[in-house]
Structure formats: structure tokens, C-alpha cells
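Colleague: Quick check, what structure comes out for this input:
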Amino acid sequence: MKSTFFSLLILLLVVSACSTEKKATKAFLLGKYQNAIELYKKTGNSPKANFFIAESYRLSNRLKEAEQYYSRAGGRGIDKDTIKFYYAQSLKANTKYEDAKKQYEELIASSSNEALKDRAKTEMNGLAYLAKLNETTSYYKVKNLEDINTPASEYSPVYLSNELYFTSSRGDGKIYEAEGKPFTDLYKVATKGANVDLNTIAKLPEGINDNIRNEGCVTFSPDGKTMVFAKGNSEKKKGGGADVDLYISRFRNNVWSEPIPININTQFKNESDPDAKNYSWDSTPAFSQDGRTLYFASNRKGGYGGTDLYSAQMDSRGRFTRVRNLGPEINTPGDELFPYIAEDAKLYFASDAHPGYGGLDLFVVKRANGKTQIENLGQPMNSSDDDFGIFLFKPDRGFFASNRSGGKGDDDIYTFVNEDPNLKVVNYYLQGVAYTEDKDQNRQILPNAKVSLLDAKGDLMQDYTTGNDGKFLFRVYENEDYNLVGETDGYLIKRQNYTMKGKSVDPNSLKELITTITLDTLIVLDRIELNKIFVLDNIYYNYNKSDIRPDAAKELDKLVQLLVDNPEIKIELGSHTDSVDTDDYNQRLSQRRAESAVAYIVQHGIAPDRLVAKGYGESKPIARNTNPDGTDNPVGRQKNRRTEFKILEVSSRTKPIQDEEVDEEDKYFRDN
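Modeller: Purely as a prediction, here's the structure:
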């Protein structure tokens, strides 16, 4: 009888454990990590349970707590190399750098997973980098903003018009099951620099905040009238789930409009399937200083790892277009989050995979001679915990968030001052005017012209649509080469070089903390007109020759680019000679020269049917072949040995077909 009782008890315990494990697994797959942790702990101390507890801590941003569980993790079907890597990461988060180094070394020696081995090697190099970083002098001083912090979480500080906006879980409402904490809301408080007025702390209004979703990081356009912020989606909402989207709201008539999802959220692609599991996480937005670019973090497909940094351009309708990954120099197999563009155009962000002390560290991206350099801000800005969400309200001071020890609770907001005596901010801007010339060569302003700034590699940096004044403005950097590209309907797309080399100033010669230097340029667009003749610079030939000289090749390369940029035109390439030799000979020579130039262009990818070679011989001189006294004029003859092109045909430019479907955001901008 007693034996039967214990057998039944054991059976009940086994059945109960299996039922609890199923609930734990379901909670884990739904992203309810705190629930999963509590349930797995009830199933016993198995290696498999330890693995999922460790993963739940890691995925809910509590890597330190995961260490002891990774050390006991395992089980059938669970990758040992993955366990070892994240065990090393958790050791690093707990400042056990030598122990972490040992785990990385073992992983590199034994693993066949090349991706993990590469990450382990990067982490090893990062530990060596930290040793050197700690030897450098830090001018930063940090202080907990005690007045505003609570035992709950406060993070993502944003300063605007003497008000500090931030995110906090200080509420006592519904619990967010992923972390076991109250949902977060957006707050604001009046402040002068870092001196807050506690009597003014208030939640942002309903509609922005609600009690069933997390409201996350926020950013504002420079005029403060456009707000973009992150919001978790309710599971009850069609297309929702455990994802996060970016929302936009406008300040009109002293109220914030109802926020709507912005068009770059990848959730929109999946709304026909509410049960899909591939929604992306789009969050931590930040406007550029001019308000024309939005930076954000996302784990959408096509990135380099966990969450990557992206940018999107705002068009004239206020919609965001041309979403672009910031590339592998910035993004890693780990997580990059919380971008911020400072007044000097430097990009700050947080990462757990660039060389750091553990968890998220703060980094700054600097440009030098066209190359990207990424620097860890060092201690005390960074710690072995998570340090993130930087915002500078002056070039030498600002806010950031950290969950480092010694704070008042979970994430706290900190203030900092940079006391570097050599700190100088020099902003370079390139301003210009787009115009055309009439038949009398009088300048005419070109409104609604699109002017783009490309770097030396041809990658787009910024673009601008001119207003009625034809003006454009770009942020540029010292010692870099650029291409300006201008285009508008009815005109040839035009490219021209611009260099910043030799145009920078020595910061040591400046007295002010901030100096702005504005440089000027012009871009001239030519109207597309049939039979209009364009003289090519420096397309000259040696006497009695039709070979393409090196200096001529450079100019023909520009013509190739012009034909690539303007695929709708067909041209005649006309060649001219001086008056030496007979008319017949010069006619044949000029034809050979024109055909030689056309052959060069065809070799560089232009379709032959877009080109006509025409020799004019000596029939159309533009300079004297001889001086008035009858002596030879070599300068004039060189000018006459020229090449021109003439537009013969123009086909209409093909424009992409626009989808007629109107989404929520289209309707919003149409109605407002």
C-alpha cells in the first residue's frame, strides 16, 4: 500500500513537471521571459531548463543573471558552442574578464561554427582594446540624476525646449510579462540643463501612452512639432504580436494628434497573416539635426546580426523613404541600438558587440579623410552594465542611461560633462544654388531641383530639394571629396566634383566651443533641347592622330556617366580638326576621331544605337588657325581639334508606377 502511494506520487510529480515544462516553453516562445524563468525553475535543475532560464535572462536584457545558468546549461539538441559563447558574454558582463577570455579561447580552438569563432575572436580583440583604452585620459564626469530616478526604470532621455522627455516603468499598472515589470510610458519634466523641476513631472497624454503596451524611446523634429516614438503592439490588434513599431504624431492646435505607424515598419508586409512569427522590432528613433533623416534600430531581415542601425529620408510629403542599413562598419553580429546625431553631426550609439566592458556600451562614430572610426567613450561613461541612450543638450554635456550598480533602481538617467580642454566643435556646411542659363547666358534659378551629395565611393550621403530660391545645403567633412548630382524634369542630370581638401581650419586657432563654417558652390543644369551643342572640355587630339589621349579619356568618362544618368537621350559625337592639310584629308581624319571616341564610349557600356559619329573636318572652326600676320597659331589649332556632342533624340524618362492603394499614413498626410 505504501509502495503504491509513493509510485503514484512520483507519477504525479512527473506529470506535473511535464505540464509545467510545456507552459514554460510556450511562455518562452511567446517572449514572456519572466514567466518562462519562473516556470522553468519549478521543473528542476536540468541542463535544458538552465539553458532556457539563461536565454530568458539574456533576451530580457539581464545577461549578468544568466551566468550561473549558462554554466549548468546543456541538453539534447542544444548547441554547446552557443552556450559557451553566451556563457563567456555573461562572465564579461560580470567583469570576469580572464574567465571570459578562457571561454573564448576554448571556443576558437574547438568550434566548427565559423560565425561564432569570428565573434569570439572579435571579443578577444576587444578585451585587448579595453586594456589600452583604460590607459587613456578620460575627461568625462558623470552623476546620477537622482531627482528624477526611482526604483523603477528611467531611460532614453531627450532634451527639447527646456523639457526633458524620458521613458519610465514607474507606473503601477499591468505587468509586462517579458520582464516582469510594469509597462513603460513616456514622461516629461521641465528642466534647465540638468536641473529638473520635480513638480512638473507628467505623463504624455492618453493616445500617446496607454496601459496595455510599452511606449519606448522618443525623438522630435528640430521644430518640436513632429514626434516619432516606439510602441509595442497589443496581441489583440490585427498584425500585432511581440513586435515593436515606430509611430508618428504631429503637434497641431496645441495637442498631439493620434499616433499612427510610420510607413517604414516592416510589420505592414505581414498584416494579411496575423499569426506570422517574422515581425520585426523597430525602435530607438532619432532625428538628424536638420530633421530630414530618421535613424532607428531594427532586427528586420537582411541585417548583419541582432538589431542593426538604419536610416530613412523624409520626403516633401513628410513620409520616410529609402531605408538604408548603415553598413558593417557600424553594425555587427550583435546589437546596435539608440542612435543619436549630435550638433557636430557625429553619430553616437550603443552596442554590445563592438569592443566594450560588457552589456551595452556607448560609442561615437568619427569621420576622418572619408573613413569611419568608431571609438568607445571609455569609463566612466561606460561600465560593465548597460550604458545607452545618450543625448547632448550642449556639445560638452548631456544625459545618458545606465543600469550600473550604485543607482536608484533598474535603469537610471545620468548627466555628464566633458571637460576636455581641447574640445572644439567645427561644423562645415556646403550651401549652393541650382540654376540654368538662357540663350544669352543669363542665370535663372531652378526651384524643385533635387541635388544629391555623394561621397568619393559614389554612395549617397544626403539629398535636398530646392525651394523657390534654388538653394541647397549639406553637412560636409574636412579632407573629403564629393560629387554633387543635380536633376529636375526637362534638364540633363548633372554631376560635378567638390573637394574639402585644403578648406578646413585648425581647431586650435578657434576660441569658441562651436564654430560653423559655410562654403559656397553652384550647380548649373542644362535644358534638354534637340540639336543643342555641348563642347567637351579637353577632348583634344595630337596632330594628325585619332588616338584617345589620357586627358581625353578622363573627359570621355564624364560623358559616359552623363549618358548613364540620362538614358533617354541619343547624341551625335562630332569631331573637328584644324586647317592643316587638305579638306578631304581633314574630313576623313575627323571622322576617324569621332568614331574613335564613340568606340571608347561603347567599350564603357553605352549602347551603340545611342551614338552617332560625325566628322566635320575643318569646316566649323572656333578659333583662328593662323595669326593675322599669317604665322602659325598653335593654340588656336589645338582648340579647333575638338569634340562636341549634340542631342539628336529624347525619349520620355520612365517613372516607377505608383501603387494606388492608400494606407493609413497616406490618408493622414492627405487630410492634414
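
Colleague: From now on I want contacts and neighbour counts done on CA atoms only, so please keep to that.
Modeller: Noted.

Colleague: Then G389 would be within a strand, right?
Modeller: Yes - if the criterion is DSSP: H, G, I helix; E, B strand; the rest coil, then G389 is within a strand.

Colleague: That one reaches S156, doesn't it?
Modeller: Yes - using CA atoms under 8 Å, G389 is in contact with S156, at 5.0 Å.

Colleague: shared neighbours, the two?
Modeller: Overlap of the contact sets of G389 and S156 (by CA atoms under 8 Å, 6 or more residues apart in numbering) consists of 400-401.

Colleague: How many neighbouring residues does K2 have?
Modeller: 6 (other CA atoms under 10 Å).

Colleague: K102 now?
Modeller: Counted with other CA under 10 Å, K102 comes out at 13.

Colleague: go on, A242?
Modeller: 17.

Colleague: Please generate a structure for the following sequence too, so the two can be compared:
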Amino acid sequence: MKRLTLFLLLIAIGMAGTLHAQQYIYDYKRTADNYFEKKDYYSAAQYYNKALGTFAVKPGEYRPYLVEKSGKTKQKKLKDYELVVYRLAESYRMYNDFANAEKWYAEAVNFDPVQFPLVRYWYAVCLRSAAKYEDALTQFQLFRQSYKGYDEYSNRTAVEIANCEFAMKEMQLPPRYEVIKVAGNINQGGANYAPVPVSSNTFYFTSSRPDSVLIEKNDNPFINTLYVAKGSNASFDSEEKLPIPMEEGMEQGVAAVAPDGNVLYLTRWSVNNGVKKSAIYRSVRQGNEWTAPEALDANINVAGYSSKEPYVSSDGKYFLFSSDRPGGMGKFDLWYCTVNSSGGLSNATNLGTSVNTKDEESAPFYDPAKQVLVFSTDGRTGFGGLDFFSSKGSFTGWSAPENMGYPLNSAKDDLYYAALQANNALQKGYISSDRESVCCLEIFAVRRKAKMAGGQVLDCENGQPLAGAKITLLDSTQRNVLETQTTSTSGSYMFEVDMNRKYKVLIEKENYFSKNFNFDSEQLTMVDSMMNPSVCLKRFEIDKPIVIDNIFYDYNKASLRPESREVLDTLYYLLLDNPKMEIELGAHTDSKGTDIYNLKLSDARAKACVDYLISKGIQKERVISKGYGEARPVAPNTLPNGKDNPEGRQLNRRTEFKVLRN
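Modeller: A predicted model of the protein is given here:
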């Protein structure tokens, strides 16, 4: 009887333990689902991982036919397995752990595409974020072939395919920048990003590093706020917060400082029910501290929308920011205001379709010295995620933005460019990127690899260096102006250029004929600088004739000989180099024949020259012809003794031109 009682007791204990274990196992998935629905993806991932251990199916061993051939109970378990794997991948991705997400999406691509239609797309995104561009391209192409929807994902797939193709090509080119992760304790704990240099050895930055006070209160310690970093070059340490008041329930950071150092603009935000709303605030320096930030008015912060990432140009004239307010092109756009002498801001204006896309534009930076806008976007072809782009121009118009290349850009998010020097803003600075992090932005020091191309300008008459000539560097592909210089007494010029790019140089000086030429910087892959051949400019005076040598006509005729056309081609190229110039082309004869005949002949000859130039494409409004006959000799037609002077007659039978307007 005792044995039977003990046996029954053991059975009861065993059954209770089994029921408890089953309930405990069930709780892993239920708990994970709860965290997932609340958008706490980090916690969800931890519990989905635990839930996976309860399934008989092991990662990498799953086969689709197991579901089809199994019974209902087993089918239910396998369906649960699929959902757990999928949501685990989603959870990792949603907090930017793309490496772990990639592993589980690779498993999930074997699942039913009807139930999980976007798995292959996100698998490809994870591969791309790991710079596995060739594999990512294959997956994006497979997704495009199988996906039947016409929506944001089908549109983004085309962008991502272009990104992969672009990145594979660009990464074969020599790097334009050196990128080094900043040492010291600056990148320790949480996210660290958006540096704002305030002196040669100090910058402010935003960080979500754990706050010891909040840890003691058992609150979420990862709260974004502004910190102060001190150091130099690529090593900084930070032990203190910026002494600026915080508001409970808000996070703050991504700041800008006015050139005088006394006004701080910063972003503040809160998250409610998974929705983030941000606004831009203003604080004023008082001694070593800052006043409580006050929100800017509706000109910047439109009710119901977000504004963030303020930036003030180094000359203090422009205030830029990012916002999803009405009137934009899509999600977050870049906007700007002018700043008046008292610090007031004009009405906010959208930077327009030359810069903004239907996707995200973020983190504006503007160099007023070279008129270059730098910003980040995921709406243009790049390496994936947010990439740096630059655009030349002013606030009345911008050139087509250009991707700033590898390694300034990576397969993940790259944003918040900050310059070290206002007078050479794009040479040295800092960026923020999550390229080396599982989850978070970190701060990197960047330095542009300087490649130089130059030359010398001479005076054609004396061969001496020509000072004061205007040299314009243009992109020969897009024809936009990149930079201008003026030659010194040495007649020299030197530009900083990129490798493997085609350029055009335009050389101009008042009362000199302009010239231009093209060059390719391909040879700079092997050296740091290159010199173009010297160029000489020829001086002219308005209405002063210039003889064109070696213009020949058939005897007693106006028809041009072939060798004369070759000479006129030099005048044609001169007119191309000086597109605003208008000239008169004149012909002269010697004194043989009647005045009327010579006038008619010279007029016909001048017209023949003009007709030739027009036939080459010169506008007829720019060239006029005039025959002078024998009226303006430059040498005697006869000698003092009355005999013929062949040399003189030869000089008088001439063709010349003079500049009427330039």
C-alpha cells in the first residue's frame, strides 16, 4: 500500500512538473509576443531565442516539406516555429542588430512566402548592411521577381538594386577619405553621435550612455542628452554632461552653436506609443551654464509635426534643419532660414527638389566659403542606409547632389558631418556612423585625402607669368562650377580635386582672350599632385584690328583655299572660348584695280570668312563682315621711285578681325 501510494505520488509530481514545464515553455513565446507588440524589440529577441529552444526543429535543419507531410499537431508546432524565427529576425532588425537578423532571415526565406512575403527583402537588406553587396543584389533580384505588390517595398527594391551595383563599382576606386574611430572613452556605452566642435580641443555631442542616477532609481538609464568631450585629433574623453537643464520625459541632443558661441540650438523629443515627436529649442549661455531651453515658434516647430537637427552656418547667415512639416517632398526634408543681425529667423523655406527626395533627408551642413551643402539621405543611389551627399550652390539653386564615396559612406547609416575648420571645412572633421556597431551610432574622425592639380598662366606676348587671371574649375560632365581662384604674381593656380574624375578649367582675364581645356585626374591614383601644361593668354583692345596670317584666296576671287579654312578654325575655337565676344571680320586689298572693284572683292572675301564661321556653328549675331578695299593700307603699294612694291602689296592684301564687344 505504501509502495502504491509512493508510486502515485511520484506520478502526480511528474505530471505537475510536466504541466509546469509546458506552461513555462509556452510563456517564452507569449512573453516575447507581448514585448514584440509593445515594440520592445530587444526584450522580444531575448524571449524568442528562449522559445526556439523548445522546438525539436533546429536552425538550419528546417525543410518546407516537413510542414506539408506532418499531422495537424506537428503542423501547428512547425507553424509556431516559423513565426518565432520570423519575429526573432524582425526583432533583431528593428533594433539594428542586422548581423543576427541576417542569420534568422536566412532561415526564414524557406518559409511560406504568402505568409511571410517580405522575408527575402529584409534578408537582402541585412546582407547589404554587412557590405555583402553581391549576395544582397542576388536576393533583391529574386525578391523583385517573386513579389507581386506595387508599393513602398517594390519601389525601394529598385533603389536597393541600384545601391548594390553602385557600391560594387565605387569600392573598386581609391578611397577619398581616411576614417578613424575616435579613441578615448567617447564611444563607450550607448549611442554617441552628432559632435559640435566649439574649440580646437572641445566639442559637444549627443550620447545615450547609461546615467548612474537613473540606474539607482531602476529607470531606463539610456537617455539621450548633451555631453562635453575634450581631446584632440582622434582621441577624446568625456566625463561630464553639458550644464543645460533637462525636462522630465524628454530626451535632448543633436545641437548647433551660433558662431559667437552664446546661442545653442538643440533637438528635444519624446516617444509615446512608439511614435517619436521632436522639436527644436533655443538656449542662451549664462557664464558657464545655459538657460532652460525654449521651443522655437511655429515658423520652425509646426504643431503635429517634427523638426530636428539644427545647424547654423559658420558665417552666421543661415539656419538649417530637418522636418516632416507640410510642404515637403516626402518624409523628412531639409529647410532653411536666413538669420538677421539680431539673431531672428526668416520664414522657413524648403531646399527644393534638387536636394530633397520622397525619402529621408537628414543632418544638414553648409560651407559658405565654398558654397557646398553636405547632408545625408537614403533617397538617392548610394551604399545603403543614410549616405553623405554634397551639392554645390547657394540657397537660390543647387547642383545635382553627388555621393561622397567610400569610406566616408558605408553600408549602414552615415550622418552628422562636423567641420574642424571653417576656412577649409571639408578637409577635416567628424562624422557619426553605426558601421562598427551592432546597434548604435559612434563618432569617427575623417580627413580628406588631398589630391592637387594645377598649372601656370603666361602672357603670350612676353612669356611672363600673368597675375590676376580668374581660374574656374568645373565638372566637365555636369558643367557645374566647383571652385574659382585668381592667379598670383607667379601666374600659378592649384586646386584640390578628386581622383578618377573629368574636369574643365576656364582661364579669363579682362582684355585677354579666354581659354579653356579639359583634364582627367586618373593619374592621381599613383601620385598626390599633377601639373597641367602652361597656358598663355593673348591681349586685345576693343576696336583694334588683329591680323590673321595665312588667309589665302584664289586669284581675283573670294573663295577660301583649304589652308585658309584651317587658319580660320583657330578663330572659331577662340570664339568658342569667349562665348560673349562679338567681332568684325574685315578684308583689305592692295591698290591694283579700281576702288569700286577692290571694295567689292574685299567685301566678298570678308563675307566668305564669316560664312565659314557660321557654318561651323557660330551665331551670326556674333560675327559681321566688312570690306575695306584699298582704303586702309598698312604699307606703301609702290616704292618712292614709283616702282611696284610687292612686299607692301602683300601686307595690304590681308584679313583681320577686331573685338567689338566682350
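
Colleague: Give me the TM-score for this pair.
Modeller: TM-score for the superposed chains, counting by TM-score structural alignment, normalised by the length of structure 2: 0.53, backed by 510 aligned residues with a CA RMSD of 7.0 Å.

Colleague: How much space separates the nearest residue to G240 of structure 1 once chain neighbours are set aside from I260 of structure 1?
Modeller: Spatial nearest neighbour of G240 of structure 1, excluding adjacent residues (CA to CA, 6 or more residues apart in numbering): N233 at 5.0 Å. Separation of N233 of structure 1 from I260 of structure 1 (CA to CA, to the nearest Å): 12 Å.

Colleague: More neighbours: which of the two?
Modeller: Comparing N233 of structure 1 with I260 by other CA under 10 Å, the one with more neighbours is N233, at 19 against 16.

Colleague: what's near enough to touch the more buried one?
Modeller: Here N233 of structure 1 is in contact with 213, 240-245 (criterion: CA under 8 Å, 6+ apart).

Colleague: repeat that with 7 Å
Modeller: 213, 240-244 (CA atoms under 7 Å, 6 or more residues apart in numbering).

Colleague: from the residues you listed, which ones fall inside strands?
Modeller: V244 (DSSP state E).

Colleague: ranking the contacts of N233 of structure 1 by neighbours, who comes first?
Modeller: Using other CA under 10 Å as the neighbour test, the contacts of N233 of structure 1 are led by V244, with 24 neighbours.

Colleague: residue contacts, that residue?
Modeller: Going by CA under 7 Å, 6+ apart, V244 of structure 1 touches 230-233, 281-283.

Colleague: Which helix or strand contains K74 of structure 2?
Modeller: In this structure, K74 of structure 2 sits in helix 72-94 according to DSSP states H and E.

Colleague: same thing with I186 of structure 2?
Modeller: Secondary structure from DSSP H and E places I186 of structure 2 outside every helix and strand.

Colleague: Now check structure 1 for the residue matching it.
Modeller: Under the alignment (TM-score structural alignment), I186 of structure 2 pairs with I148 in structure 1.

Colleague: First-to-last residue distance for stretch 104-118 of structure 1?
Modeller: End-to-end distance (CA to CA), stretch 104-118 of structure 1: 10 Å.

Colleague: Spell out the residue ranges of the strands in the stretch 401-550 of structure 2.
Modeller: 402-403, 414-419, 428-433, 442-448, 451-459, 470-475, 481-486, 492-497, 502-508, 515-520, 529-531, 535-537, 546-548 (DSSP state E, counting those that start in this stretch).

Colleague: Adding mean neighbour count, write those strands out as TSV.
Modeller: TSV is the format used below for the strands of the stretch 401-550 of structure 2 (neighbours: other CA atoms under 10 Å):
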stretch	mean neighbour count
strand 402-403	18
strand 414-419	26
strand 428-433	24
strand 442-448	22
strand 451-459	19
strand 470-475	19
strand 481-486	17
strand 492-497	18
strand 502-508	19
strand 515-520	16
strand 529-531	15
strand 535-537	21
strand 546-548	16
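
Colleague: Turn those strands into CSV, columns for distance to E582 of structure 2.
Modeller: Converted to CSV, the strands of the stretch 401-550 of structure 2 look like this (distance: least, CA to CA, whole Å):
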stretch, distance to E582 of structure 2
strand 402-403, 37
strand 414-419, 46
strand 428-433, 46
strand 442-448, 44
strand 451-459, 22
strand 470-475, 21
strand 481-486, 24
strand 492-497, 29
strand 502-508, 16
strand 515-520, 16
strand 529-531, 33
strand 535-537, 18
strand 546-548, 14
